[in-house]
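S.K.: Provided below for reference: sequence and predicted model.
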Amino acid sequence: MSQQLINHNTDIHTLQNEGYEVEIKGGYICIHHIPYVNFEKEIKYGTLFSPYQTVPGSDVIAKPSDHVMHFIGEKPCHTDGKPILAIEYQNRQILSKDFIADFSFSNKPKNAFENFYDKFTSYIRVISYEAISLDETGTVTAKTFKPVIITESETPFVYLDSNSSRARIDFLNEKLTGMKIAIIGLGGTGSYILDLVSKTPVSQIHLFDSDTFESHNAFRFPGAASVDDLTGRIQKVEYLSGIYSKMHRGIVPHCEIISKLNISELDNMDFVFICIDRNDARNLITKYLLSKEIPFIDAGLGVNIQNEKLVGATRISYNQQVGSEYNEVAENQYNSNIQIAELNMFNATQAVIKWKQHYGFYNGQLNQASSHFIIEKSKIFHDEN
């Protein structure tokens, strides 16, 4: 966020020039010092706020996505102390840690609001008219002529997550803020986990893999790699870091596998995703994480050909020891060279949903030790602790 946001938007400029007390913070436009009348027929001051989005690749604010306005304060009333029913919509609503609406208003115009100047002034007129009518001093006004405040919020994102503010789930995303996440193994499943986790406000995402990015990876990774990406012979973690750093600042590549020599690098992680084939490595890592009480999910995928069709399963194991001291490839039903993008994606989605359940983003039973999706049955089975 910068002064450019004001410079490129005449509606914000106009609000500022007319003297409204504007603040821009965390995906919301706010106007403070809005006079209103409460139940006791007293003149009070509150705050109106609304989420906004920018036009991709610019500092231009898009048109308001709806006509709803949020308010911090007591319920606005007429001069006789009776609520202004024409704008009533919804009571208390948590939008983020910084924005808790005491009330939300709905006063739909004949035509959609073209800009935020129109949206704010429409609600200010309705609410403030009553307070100004009650005022005998001639000093009650929403126009304080204070400078626009642009609050830089600490965020790992390169650009604003306007999707969360628009969906009013910022308060849920805050449960993931500041975390350090490790993804061990950046094959098909691990790369899709990165794709999903990179869209959350965790502070860092550490990528552990020593393999080179090759054409078979491209066909089970998110997105579309170019020929130049493949002929460059770069490491998988370097390729993925380059892609996702365009969106998330905290991508940290490690061109190495986890072994006894470097497993202590996981000590500072808040959560770990394990997406590797080797049973002995799984055994080492899961035992270590359990001893350190670091929560984790181990993801596995096993697909085989049977009667000229694919059969198999995806699996996630949650906070439990997985693997053995030997790399028992032949006996490991989740170890297979057959990798299909949609199954990798599905396996990653299972893992990320479970991770979010762990931190209370989604509702769910935390006693589920593992989940298995059986392809031929199209069913998910859960094992409980």
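M.R.: That came through, no problem.

S.K.: alpha carbons only for contacts and neighbour counts from here, please
M.R.: OK.

S.K.: All the helices of the chain, residue numbers only.
M.R.: Shown for the chain, the helices assigned by DSSP state H span residues 3-7, 10-17, 116-134, 162-167, 170-173, 188-197, 215-218, 227-231, 236-244, 279-292, 341-358.

S.K.: here comes the other one, which I'd like you to weigh against the first:
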Amino acid sequence: MLSTLLDYNKDLELLIKKGYALSIDSNYLVVRDIPYIDDKGQLQIGAIVSVLVFVNQRQIKMQDHQIFFCGSHPHELGGTPIRNLGGGGTKLNLISDDLVVQRSFSNKPRGGFKNWFDKIESYVEIISGPAIAKFEANPFTFRVVDESSNSVFKYRDTLTSRAEIGDLNNKFELDTIAVIGLGGTGSYLLDFLVKTPVKEIKGFDLKRFHVHNAFRSPGKLEEEELGKLKSEVYKKRYENFRSEVNIYSKYIDSDSIKDLEGVTFAFVCVDKGDSRSEIFELLIKMEIPFIDVGMGLDREMGSISGTLRVSSFSKESARSLMQKKLAPLTDIPDDVYKNNIQISELNALNACLAIIKYKQLRGFYADDNSYYHMLFNIDELNCLGENGKN
């Protein structure tokens, strides 16, 4: 990544040529080997960390004049803390084990910084000046830092670094997720998961993509997509965004053990009760935790009312919860939903509730109620849930 950026960002190239040990970590520019004096007058080596803002895949800019620092507060030759370094103690989770952010600094010259070269040079002069004078320390090590990345994304995830939630996003990186059924709710779930750093996404749907699908799925409609298999449509839609999105033109049934090998979590998004029952049995047999979604809609008084459902089945409780019949395991006669009412916002909301529950299970979101079964009432816009305390 850094070598590519150097071709299109001359200010970074100037830093490399001067000898700074540059690397990229979690969408931050890192400058290692920064000498400074600690509160005991001893020489220490820290690192400067600063947020990268990607204009595109090749060009970057500074977010602001501030930096993070791996190290304690630098001191002057006389033993006093260096002044004019605003900020304070903070933490930041980075991939590299040798980078432990302890502080943030803010020192903005009049007129600001013109580019990355000016910014790093200014902070190094302030932080390292005393250490260079006392110990003849050298921040220009010309060190090459291995910055190999195993990210599934083909674009830098700058949202995560801006929000400083990299440690939380790391909770998903070992998951292989199955989305069984890519109808309205399933297609929105797929879209949300594509932007989540899970190791792999497996989607399953045998049907073809028609106009009515476009009205209850994310993204724009390309005329050439109509009539194609959903597996082709969604595979192409996301192939430029990330790797390991594998969509298969098949149904999941009791004989689909090989298709789900390696899956650590599943979303069941089917509208046939009989199919749901068979899928549940397979997932329970394979000890794969899963979330099932659904909606029950009625049109009795001219307008549509009803509920959205999210039911979570852990490996330990799946069998007992299935016996509770929280999700329909047989087909419902005269189900309004089978008339293909186009309600994209309900599909999206059902997917939102499901992905939030999954992320609660992984510790990304707080979960005060620990609901394993939740109903969202459209009429009153409220949620009811069941947990082990009910």
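M.R.: All right, it came through fine. Remember, predicted model here, so these are calculated numbers, not experimental data.

S.K.: ok so, going back, for residue 33 of the first structure, find the nearest of the helices of the first structure.
M.R.: Set against residue 33 of the first structure and scored by C-alpha to C-alpha, the helices of the first structure come closest in helix 116-134, at 10.2 Å.

S.K.: who's in contact with stretch 86-97 of the second structure?
M.R.: When contacts are taken as C-alpha atoms under 8 Å, 6 or more residues apart in numbering, the neighbours of stretch 86-97 of the second structure outside the stretch itself are 25-26, 100-107, 164-167.

S.K.: ok, 10 Å please
M.R.: Applying C-alpha atoms under 10 Å, 6 or more residues apart in numbering, the contact partners of stretch 86-97 of the second structure are 24-28, 49, 66-70, 72-73, 99-108, 146-147, 149, 161, 164-168, 170.

S.K.: roughly how far is stretch 319-332 of the second structure from the heart of the chain?
M.R.: In terms of C-alpha atoms, centre = their mean, to the nearest Å, the centre of stretch 319-332 of the second structure is set 31 Å apart from its chain centre.

S.K.: measure that stretch end to end?
M.R.: The straight-line separation of the ends of stretch 319-332 of the second structure (C-alpha to C-alpha, to the nearest Å) is 22 Å.

S.K.: For the aligned partner of residue 239 of the first structure in the second structure, the count of nearby residues, please.
M.R.: Residue-level alignment of residue 239 of the first structure against the second structure, with TM-score structural alignment as criterion, gives residue 233. Other residues near residue 233 of the second structure number 18, with proximity taken as other C-alpha atoms under 10 Å.

S.K.: and the aligned residue in the first structure for residue 89 of the second structure, how many neighbours?
M.R.: With TM-score structural alignment as the criterion, residue 89 of the second structure lines up with residue 91 in the first structure. Other residues near residue 91 of the first structure number 13, with proximity taken as other C-alpha under 10 Å.

S.K.: Let's have the helices of the first structure in TSV, adding distance to residue 255 of the first structure.
M.R.: As requested, the helices of the first structure are exported to TSV (distance: least, C-alpha to C-alpha, whole Å):
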stretch	distance to residue 255 of the first structure
helix 3-7	38
helix 10-17	46
helix 116-134	47
helix 162-167	33
helix 170-173	29
helix 188-197	15
helix 215-218	16
helix 227-231	17
helix 236-244	7
helix 279-292	16
helix 341-358	21
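
S.K.: Of those helices, which is nearest residue 319 of the first structure?
M.R.: Closest among the helices of the first structure, using C-alpha to C-alpha: helix 279-292, at 7.2 Å.

S.K.: Against residue 50 of the first structure, how distant is the match of residue 89 of the second structure?
M.R.: In this view, residue 91 of the first structure and residue 50 of the first structure are 15 Å apart by C-alpha to C-alpha.

S.K.: repeat for residue 347 of the first structure
M.R.: As it turns out, when the distance is counted by C-alpha to C-alpha, residue 347 of the first structure lies 37 Å from residue 50 of the first structure.

S.K.: cool, residue 13 of the first structure as well?
M.R.: When distances are taken as C-alpha to C-alpha, residue 13 of the first structure and residue 50 of the first structure turn out to be 16 Å apart.

S.K.: which of those two has more neighbours?
M.R.: Shown here are residue 13 of the first structure and residue 50; by other C-alpha under 10 Å, residue 50 has more neighbours (25 against 17).

S.K.: Isn't residue 211 of the first structure up against residue 184?
M.R.: No. Counting by C-alpha atoms under 10 Å, no contact exists between residue 211 of the first structure and residue 184, whose distance comes to 11.8 Å.

S.K.: Quick one: map residue 10 of the second structure onto the first structure.
M.R.: Taking TM-score structural alignment for the superposition, residue 10 of the second structure sits opposite residue 10 in the first structure.

S.K.: Contacts only, for its match.
M.R.: With contacts defined as C-alpha under 10 Å, 6+ apart, the neighbours of residue 10 of the first structure are 16-17, 60-61, 115-117.

S.K.: and if you look at residue 326 of the first structure?
M.R.: Under the criterion of C-alpha under 10 Å, 6+ apart, the neighbours of residue 326 of the first structure are 278-283.

S.K.: go on, residue 260 of the second structure?
M.R.: Residue 260 of the second structure is in contact with 176-178, 202, 252, 266, 282-283, 286, 288, counting by C-alpha under 10 Å, 6+ apart.

S.K.: From residue 202 of the first structure, how far out is residue 244 of the first structure?
M.R.: Counting by C-alpha to C-alpha, the separation of residue 244 of the first structure from residue 202 of the first structure is 13 Å.
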